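K.L.:
Fold the following for me, if possible:
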Amino acid sequence: MIRKLFPPLLVSALFLLIWEGAVRLLAIETWILPAPTQIWKTFWQQLPLMQADIAATIWIALLGLCIGIVFGVIVAVFLHLFPMMEHAFYPIIVLTQNVPIIALAPLLVLWFGFGTLPKVLIVVLVCFFPITIATLDGFRQVDPTLLRYMKIAGASRLEIFYKLEWPSALPSFFSGCKVAATYSVMGAVISEWLGAQAGLGLMMQTAASAFRTDRVFVAIGTIVILSLSLFLLIQLLEEWLIRWKIKKGE
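P.N.:
Reported below is the predicted structural model:
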C-alpha cells in the first residue's frame, strides 16, 4: 500500500512546492492565485462554517448515487435479458450523454422547482450512464465455455443469469460505480449552482463573486476529498465482497 501511495504523494508534494514557490517569487496577488499555505489556513478557518455546506452536498450526492446505481442496474439487466430492447435503446442512451448536463439542469429546475428533486435528478442522470454501460459490458464478458456448459446442463435463463452472468459482471459493475461516485459529487455541485440554500456549489459561487479565490480553492479541495472518499469506499466494498465470495466458494 505504501509503495502504491508514495509516487502520487511525491508528485503532489513537488507540485505544491512549485506552486508555493511560484506564488511567492512572482508576488502573485491572493485574489488571482493564492498559495497552498494560504488555502490550507483558510480551510481550517472556514471548516466550522462549511459543515452545513458539506452535509448538503454529501446528501444530494449519496442520494443521487444510490438511485443512479439502482436505476443503472435495472436498465442494464433489462437490456441484457431482452437483446431486441438493447439494440433499440442502447444508441439512445449513448446519445443522451451528448447533452451537456449544465444545459439540461435549468429545464429540471423549471419543471420541478428549486427543491431537492431536481438536484437529485441531475446526479442520477450523471451516475446511471457509466453504471449501465459498465454492467452491460460485464454481461458480455461471460466465459463462453461456462455458458455453454450451463445450457447443456439444462439451466434455466434465470439460473444462468444469477449463477453466472451477474457474478461475472460484478467487477465491471463496481468499475462503473467508482466512476459514478466521482461524478456524483460533481453533479451535486452543478445542481447547487442553479439555486440552493447550502452546499459547496453555493459556497463556490459566493466566494467567486467576492473575489475570495482562496475559498474557491477550499471548496474545490473539499470536493476532491469527497470524491476520493466515495471512490475508496466503493473500492473497499468491492474488495470485501470479492473476498467474501471467494471464502464462500471455498
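
K.L.:
From now on I want contacts and neighbour counts done on CA atoms only, so please keep to that.
P.N.:
Noted.

K.L.:
for the longest helix along the chain, packing partners?
P.N.:
With residue count as the measure and DSSP state H as the assignment, the chain has helix 36-81 as its longest helix. If contacts are counted by 3 or more Cα pairs under 8 Å, 6 or more residues apart in numbering; DSSP states H and E, helix 36-81 sits against helix 2-26, helix 83-96, helix 116-140, helix 166-193, helix 200-209, helix 213-249.

K.L.:
closest to R157 out of the ones you listed?
P.N.:
Taking Cα to Cα, helix 166-193 is the member of these nearest to R157, at 12.0 Å.

K.L.:
what about the closest one, distance to the chain center?
P.N.:
4 Å (Cα atoms, centre = their mean, to the nearest Å).

K.L.:
what's the angle from that helix to helix 200-209?
P.N.:
Interaxial angle of helix 166-193 relative to helix 200-209 (axes from the mean of the first three to the mean of the last three Cα atoms, to 10 degrees): 40 degrees.

K.L.:
can you give me the angle helix 166-193 makes with helix 36-81?
P.N.:
130 degrees.

K.L.:
follow-up on the earlier one: can I get the helices and strands packed on helix 36-81 in a markdown table including distance to L49?
P.N.:
Listed next are the helices and strands packed on helix 36-81 as a markdown table, based on distance: least, Cα to Cα, whole Å:
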| stretch | distance to L49 |
| --- | --- |
| helix 2-26 | 25 |
| helix 83-96 | 38 |
| helix 116-140 | 22 |
| helix 166-193 | 17 |
| helix 200-209 | 10 |
| helix 213-249 | 12 |
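
K.L.:
one more to line up against the first:
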Amino acid sequence: MKKYKSSIIVSIVFFIIWEALARYIDAMYILPSPSRIVEKIWLLREPLFLVHLPSTLLVTFIGLAISIVLGVGLAITMSLNEKIEKAIYPIVVVTQTIPITALAPIFVLWFGYSIWSKVVVTILITFFPITVNLYDGLRSTKREMEELLITYGASKRDIFIKLKFPSALPYFFSAIKIAVPLSVIGAAISEWLGSQSGLGYFSKRMMTQLDGAAVFAPIVILSLAAVILVFIINLLENKIIKWRNE
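P.N.:
Coordinates of the predicted model:
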C-alpha cells in the first residue's frame, strides 16, 4: 500500500479540485462533478454493469487474446529469421500509421454490427506493442551467453527455451501492460463508431441527450476496468518472474 501512497494522495487532490471546479462552473452537461458521475453510475448500474460492460469486456478479452497469439508468433518468427524480419517489420509499423477511426467504419461494412468488427479494431491497436516489445526482448540476450551455451552443446531450441525466452519475459509483461489499456480503448472506439451495445456505444448515446454525467460514467468504468486488469498483470508478473526481484 505504501508503494501507491503518493498516487492515492495525488488522485484525491485531483478529484477534490475537479469537484470544486465543476460546482463553480455549474454546467453539468459540460463538466459534471465526480459525485454526480458516481450518482449516475449507481442510477444506471443495471444497463451499465449487466449489459454494456460485459459486451465491452468480451471484445477486449477476445481482441487481446488474439493479439497476444499474433504478436508472440510474429516476434518469435522475426527473431529466428532475419529475412522474414526485414519483410514483416515494416508492414507491422505501417499498420500503426493508418487512423483507426478511418478503418472502423470499413470493418462495420465487412462484418456488420457483429462482435468481429470491434475485435479487429482492438487487434489492430494492441498487437503492435506486443510484437515490438517481445521482439526487442528476444534480441536482448547477450551474445557471450549464447556462445557459452553452444560450447556446452546446447541446441538452438535449448538456447531459446533456457536463455532467450526467460530474458524476454519482462519485455512481454511490459507489452501486456501497455496492450491492456489499449485494448479497452480499442473496444470503446469501435463501439463508438458502430455498435448496438457496449460502454462506448452507451457514452455516445448519452452524448446525444446532453447528459454529461452519463457520458462520463462509462469512461470512469472503462478506466477502472483497465486499472484492475493491469494490477492483475502486475501480480502475475511478480509471481512468474521471481528471479528479477532476487
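
K.L.:
Would you format the helices and strands packed on helix 36-81 of structure 1 as JSON lines with distance to P48 of structure 1 and mean neighbour count included?
P.N.:
Output for the helices and strands packed on helix 36-81 of structure 1, formatted as JSON lines (distance: least, Cα to Cα, whole Å; neighbours: other Cα atoms under 10 Å):
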{"stretch": "helix 2-26", "distance to P48 of structure 1": "25", "mean neighbour count": "12"}
{"stretch": "helix 83-96", "distance to P48 of structure 1": "40", "mean neighbour count": "12"}
{"stretch": "helix 116-140", "distance to P48 of structure 1": "24", "mean neighbour count": "24"}
{"stretch": "helix 166-193", "distance to P48 of structure 1": "20", "mean neighbour count": "24"}
{"stretch": "helix 200-209", "distance to P48 of structure 1": "13", "mean neighbour count": "20"}
{"stretch": "helix 213-249", "distance to P48 of structure 1": "13", "mean neighbour count": "16"}
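
K.L.:
These: which one's closest to A61 of structure 1?
P.N.:
The minimum distance between A61 of structure 1 and those falls on helix 166-193, with 5.0 Å, by Cα to Cα.

K.L.:
how far apart are that closest one and its match in structure 2?
P.N.:
Mean deviation of helix 166-193 of structure 1 relative to structure 2 after superposition (mean Cα distance after the TM-score superposition for structure 1): 0.7 Å.

K.L.:
Counting by contacts, list what that helix packs against.
P.N.:
Partner elements for helix 166-193 of structure 1 (3+ Cα pairs under 8 Å, 6+ apart): helix 36-81, helix 116-140, helix 200-209, helix 213-249.

K.L.:
Columns distance to A13 of structure 1 on top of these, output as JSON lines?
P.N.:
Compiled in JSON lines, those are given as follows (distance: least, Cα to Cα, whole Å):
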{"stretch": "helix 36-81", "distance to A13 of structure 1": "11"}
{"stretch": "helix 116-140", "distance to A13 of structure 1": "31"}
{"stretch": "helix 200-209", "distance to A13 of structure 1": "25"}
{"stretch": "helix 213-249", "distance to A13 of structure 1": "15"}
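
K.L.:
For G187 of structure 1, which of those helices is the nearest?
P.N.:
Judged by Cα to Cα, the one of these that comes nearest to G187 of structure 1 is helix 116-140, at 4.8 Å.
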